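>>> Here you go, sequence then predicted model.
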Amino acid sequence: MLLAFDVGNSNIVLGVFKDDKLVTHWRMATDHNKSADEIGILIKQLFDYEKLSFDDIQDVIISSVVPHVMYSLQHMALKYCQKEAIVIGPGIKTGMNIKYDNPRQVGADRIVNAVAGFRKYGGPIIIVDFGTATTFCAINEKCEYLGGAILPGIKISSDALYERAAKLTRVELIKPDRIICKNTTQSIQAGIIYGYVGSVDYIVRKMKEELGGDIRVVATGGFSTLIASESDLIDTVDRFLTLDGLNIIYGMNRTRRNA
C-alpha cells in the first residue's frame, strides 16, 4: 500500500492506495508544532479505525507547500513506516514540461494536480484548486504546464472581512437562496460566495480565451463543490485529484526508487 500526503497551509489530506485504488482518506489540520511522534500516533489512531497497520505501507509520498512540516512528516515515515518518503520536488519524474519562468517557484500541489488532470482528462485543461489560496493552472495538449493565476482563498476573504469590519460577524460559508438578502449574515454569505463565483468564472473565461479551443475545467479542493454548484464554467469536480496525482507520480518513480 502507498501512504500519500497532500500538505496544504490549512489542512493535510492523506490517503492510502492499494493497487492504484484509493481505499481510504482523511483530513487533519496542518500544525507546524506537531512532532513526528504526535503525527505518528494520530495516524496510528486513524489506521486502527480502518483496521490498517503501518506494516501494510510499502511506501510514502509527500507533496507539501509548508516547509516547516516536512521534517516531522519525513521523520514520522522513517520511524513508523520504516520508509524514506518520496518528496515532490526537483529530481522527481513527473512527465510534465514546466513552462514557468522559474519552474522551482511552482507549488508542488500545482504540479501534482497538473499531472493527475492531464492523465485523467487529457489536455488542454484548466485546473482550479480551492485551498487556502485558489490556484488556476493551464496545461496544453502537449502535457506542458503553461502557468496560471493565484487568488486569495474564499476563507481568507471571509476572515479578512470579519477582521477588518468592526460590525460584521464571522459567518458560515454556505450558499443563501437569493442574492438580495434581508439580514446581515445572509448578505455577507451572498456577497462572498456569489462574488467569489464571479471572480473564478472571470479568470477561467480569460484563461480560455488565451488558450483557445475546447478546454475542460476541473475543480478540486475543499470548496470546489460549493463554488462549482454556481459556476457556469466548471465542468468537473474531482475532490481527490491531488491524491490521485501523488499515486500517478509514485508509479513513475517506483522503478528508479527500487533500483
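Perfect, thanks for sending it.
>>> alpha carbons only for contacts and neighbour counts from here, please
Will do.
>>> buried set for whichever helix or strand L246 is part of?
Element membership of L246 [criterion: DSSP states H and E] is helix 241-258. For helix 241-258, burial by neighbour count (16 or more other C-alpha atoms under 10 Å) applies to L241, T242, L243, D244, G245, L246, N247, I248, I249, Y250.
>>> quick one: contacts of that helix?
Applying C-alpha atoms under 8 Å, 6 or more residues apart in numbering, the external contacts of helix 241-258 come out as 2, 4-6, 14-15, 17, 20, 22, 61-63, 86, 92-94, 109, 112-117, 220.
>>> Next up, a structure to set beside the first:
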Amino acid sequence: MLLAVDVGNTNVVFALFSGRDIKARWRIATDPRRTGDEYATWLTQLLELEGFERSDVTGIIVSTVVPRALHNLEVLAEKYFKVTPAIAGQGAAQWGIAVDVDEPRTLGADRAVNAIAAHARYPGDLIVVDFGTATTLDAIDFNGAYKGGIIAPGINLSLDALVGNTAKLPRIAIESPRSGSVIGRNTEDQMLIGVFWGYVAMIEGLVAKMKAEIGRPAKVVATGGLAVLFQRHTSVFDHVDTDLTLDGLALLAERANLS
C-alpha cells in the first residue's frame, strides 16, 4: 500500500492508498521540529486503530511546501517503514507537466500536484482554487500545462490579522453566515460578513478575470478544507474535490512505479 504525505504550512496529511482508493487518512499540525520517532509513535497507533500494520506500507511519497519538515519524514520512511520515499517533483516523481511560468522551480509542490490531478480528472482548461493557509487560484490549460495563478492570504490568515491588529474585535469561527443579509447588527456578525462574503466576492471576481484572460471556457475546481463551506454560497465552482492533492500524489506514485 502507498502512504502519501502532504505537508502544508498548517497541517500534515497522511493518506493510506490501496491502488487509487484512500483507505484511511490522518492529520497533524505541521511542526518542522517533529522527529521521525515522534511521527512513528503517532502513526503506528493510528494504523493499528484502522486495522493496518507498518509492514502494509510498501511505498511512500511526500509533497511538502515546508522544506525543513522533509528530513524527519525521510527518517520516518527509512527507519520505520524500510523504504526510501519518493519526493514529489524530484527523481522518478518529476511533475511530468509543462510549467509555463517565469521561475518554474518556485512553483509550490501542492499547486503542481493539484494541477496534475485536476488535468487527469477533468478535460479542458481549468482553474483550481485551493483554500489552504494561503488561497491560491491556478490556471491549467487543456494540455495539462501549468500557466500561472494567484496567491492571496487564506481566510484564517485574514481573520488572524484582523483580530490581532485591533484592540476590541473578538475572535470568531469561520462559518456560514446565519442569514443572507450583508448588514450586520452586532460586531461578530459584521466581522463574519466581512470575512466570509468578502472572500466569496474575491473568488468570484478573480475567477471571472482569469476566465476572461484565458479566453476559452474553463471549469473551476475547488479543493481544500473550506471548499465545501463556500460551495453552498456561490455557483462559481464546477467541481469540489477535497482529495485533489492526495489524488495527485497517488498519480505521481503510480507513474514512479511505487508499490
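Great, that's in hand. All of these numbers come straight from a predicted model, not from anything done at the bench.
>>> Post the TM-score for the overlay when you can.
Here the TM-score for the pair of chains, by TM-score structural alignment, normalised by the length of structure 1, is 0.96; 256 aligned residues with a C-alpha RMSD of 1.2 Å.
>>> possible to save the buried residues of helix 241-258 of structure 1 as TSV with distance to I39 of structure 1?
TSV is the format used below for the buried residues of helix 241-258 of structure 1 (distance: C-alpha to C-alpha, whole Å):
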residue	distance to I39 of structure 1
L241	24
T242	21
L243	19
D244	22
G245	23
L246	20
N247	21
I248	25
I249	24
Y250	22
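>>> Correct me if wrong: D232 of structure 1 contacts S199.
No. With contact defined as C-alpha atoms under 8 Å, D232 of structure 1 and S199 do not form a contacting pair (11.8 Å).
>>> on that earlier part again, sitting in strands, which of the contacts of helix 241-258 of structure 1 do you find?
Judged by DSSP state E, strands contain the following of those: 2, 4-6, 14-15, 17, 22, 61-63, 86, 220.
>>> now, among those residues, which is nearest to I139 of structure 1?
Of all these, T220 has the smallest distance to I139 of structure 1: 15.4 Å, by C-alpha to C-alpha.
>>> Could you find the closest non-adjacent residue to I98 of structure 1?
Y145 (4.8 Å; C-alpha to C-alpha, 6 or more residues apart in numbering).
>>> just R216 of structure 1 next, same as before
Once flanking residues are discounted, R216 of structure 1 sits nearest to I125: 5.0 Å by C-alpha to C-alpha, 6+ apart.
>>> And for the one you found, the neighbour number?
Residues within reach of I125 of structure 1, counting by other C-alpha atoms under 10 Å, total 24.
>>> show me what contacts it?
Applying C-alpha under 8 Å, 6+ apart, one finds that I125 of structure 1 lies in contact with G117, F118, A138, I139, N140, E141, I215, R216, V217, V218.
>>> Run a quick neighbour tally on whatever residue of structure 2 lines up with the last one.
Right, the one you point to is V218 of structure 1. Counting by TM-score structural alignment, V218 of structure 1 lines up with V221 in structure 2. Other residues lying near V221 of structure 2 total 24 when counted by other C-alpha under 10 Å.
>>> Surely V221 of structure 2 touches D125?
No. V221 of structure 2 is beyond contact range of D125, at 10.7 Å (criterion: C-alpha under 8 Å).
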